[in-house]
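Engineer: What would the 3D arrangement of this be:
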Amino acid sequence: MFHTTIQPRVSETDGVGHINNTTIPVWFEAAREPIFRLFMPNLSFNDWRMIIVNMNVDYLAQVYYGKPVEIVTWVKKIGNTSFVLEEELTQEGRTCAKGTATYINFNQTTQKPEPIPPDLRSQLKQHQKQR
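Structural biologist: Below you'll find the predicted structure:
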């Protein structure tokens, strides 16, 4: 599992006083950087292999400015060319949002998905949640 701390910004706060719902998917993506680095260690867009094909977010409680949030990201499922991530955002011990994201290992040159190589599959397995 990966743990990321994010400090909410004033600009992310909406007119009703909580963090805008459009911000949460952006924070979830920011918390995926360690997984991006597994596939593209230098994060070069020339070598980019991870293409998102599905994302879902459940909003469970409001998130507020001035209090850090913790995001935990783990691998839920690994397929042949794709994998599913689960994410959970908490603030002050309260779960505020949960989500999933499905990525495919994509070859930009051929414009086709490719099997996840064994070494990457092994690294992804290290980040599966123990149930």
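Engineer: For the rest of this, base every contact and every neighbour count on C-alpha atoms.
Structural biologist: Noted.
Engineer: can you give me the strands for this structure?
Structural biologist: 2-6, 50-59, 69-78, 82-91, 94-107, 112-113 (DSSP state E).
Engineer: structure for this one too, so we can compare:
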Amino acid sequence: MSDLTVVISPRFYETDAQGHISNVSIVGWFEAARTSLLTRVLADDVSSQVQWMLANVNIDYLAETYFGSDVTIVLDKVTVGNTSLIMDCVMTQEGRECVRGRAVLVNIDPDSRKKQPVSDELRRKIQGLLPEG
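Structural biologist: This is a model prediction of the structure:
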């Protein structure tokens, strides 16, 4: 499971006027978690890292998140489709679930910019990081 976990130490500038972490920062943290996973999977092929286009992001803010305590982001489900990845995450702080997110990324051909199937090799690499079951 550690391959699917990222820890963020909130910075003061990420807070908003109400004193909690800005919703914009949360979206950025989710991107950092997704990027971390893709970098681990695609480390040997940097050019393939840029073949993913973000198609959709959904964020549910469940509780306020504050400066001064680390936030743990777990990609708790990654679904590999024909041309896409669906990545679900949970963010917790001090044992409280604060955020749930889902992102859909589409695999695109770098030349035509049209969607293309996820290769069998890439599918195996991604599934190799996922917990069994």
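Engineer: quick one: TM-score?
Structural biologist: Remark: TM-score between the superposed chains equals 0.88 [TM-score structural alignment, normalised by the length of the first structure]; 130 aligned residues with a C-alpha RMSD of 2.0 Å.
Engineer: Turn the strands of the first structure into a markdown table, columns for mean neighbour count and distance to residue 129 of the first structure.
Structural biologist: Shown next, in a markdown table, are these (neighbours: other C-alpha atoms under 10 Å; distance: least, C-alpha to C-alpha, whole Å):
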| stretch | mean neighbour count | distance to residue 129 of the first structure |
| --- | --- | --- |
| strand 2-6 | 16 | 10 |
| strand 50-59 | 14 | 18 |
| strand 69-78 | 21 | 6 |
| strand 82-91 | 21 | 9 |
| strand 94-107 | 19 | 13 |
| strand 112-113 | 14 | 25 |
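Engineer: okay, these in TSV with distance to residue 25 of the first structure next?
Structural biologist: Below are the strands of the first structure laid out as TSV (distance: least, C-alpha to C-alpha, whole Å):
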stretch	distance to residue 25 of the first structure
strand 2-6	13
strand 50-59	7
strand 69-78	11
strand 82-91	10
strand 94-107	8
strand 112-113	24
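Engineer: Need the counterpart of residue 85 of the first structure in the second structure.
Structural biologist: Matched to the second structure by TM-score structural alignment, residue 85 of the first structure sits across from residue 87.
Engineer: Show me what residue 113 of the first structure aligns to in the second structure.
Structural biologist: Alignment note (TM-score structural alignment): residue 113 of the first structure maps to residue 115 of the second structure.
Engineer: Apart from its neighbours in sequence, what residue is nearest that match?
Structural biologist: Nearest-residue entry for residue 115 of the second structure: residue 108, 4.1 Å, with adjacent residues in sequence omitted and distances by C-alpha to C-alpha, 6 or more residues apart in numbering.
Engineer: circling back: nearest to residue 14 of the first structure, of the strands of the first structure?
Structural biologist: Of all the strands of the first structure, it is strand 50-59 that lies closest to residue 14 of the first structure, at 15.4 Å by C-alpha to C-alpha.
Engineer: Can you name the residues in contact with that closest one?
Structural biologist: Contacts to strand 50-59 of the first structure, defined as C-alpha atoms under 8 Å, 6 or more residues apart in numbering, come from residues 21, 25, 36, 39, 96-106.
Engineer: And for stretch 92-102 of the first structure?
Structural biologist: So stretch 92-102 of the first structure is contacted by 24, 52-63, 67-69, 82-90 (C-alpha under 8 Å, 6+ apart).
Engineer: now do stretch 121-130 of the first structure
Structural biologist: Counting by C-alpha under 8 Å, 6+ apart, 1-2, 38, 74-78 sit against stretch 121-130 of the first structure.
Engineer: what angle do the helix ranked longest in the second structure and strand 52-61 make?
Structural biologist: Ordering each helix of the second structure by length in residues (DSSP state H) puts helix 23-41 first. Interaxial angle, helix 23-41 of the second structure versus strand 52-61 (axes from the mean of the first three to the mean of the last three C-alpha atoms, to 10 degrees): 130 degrees.
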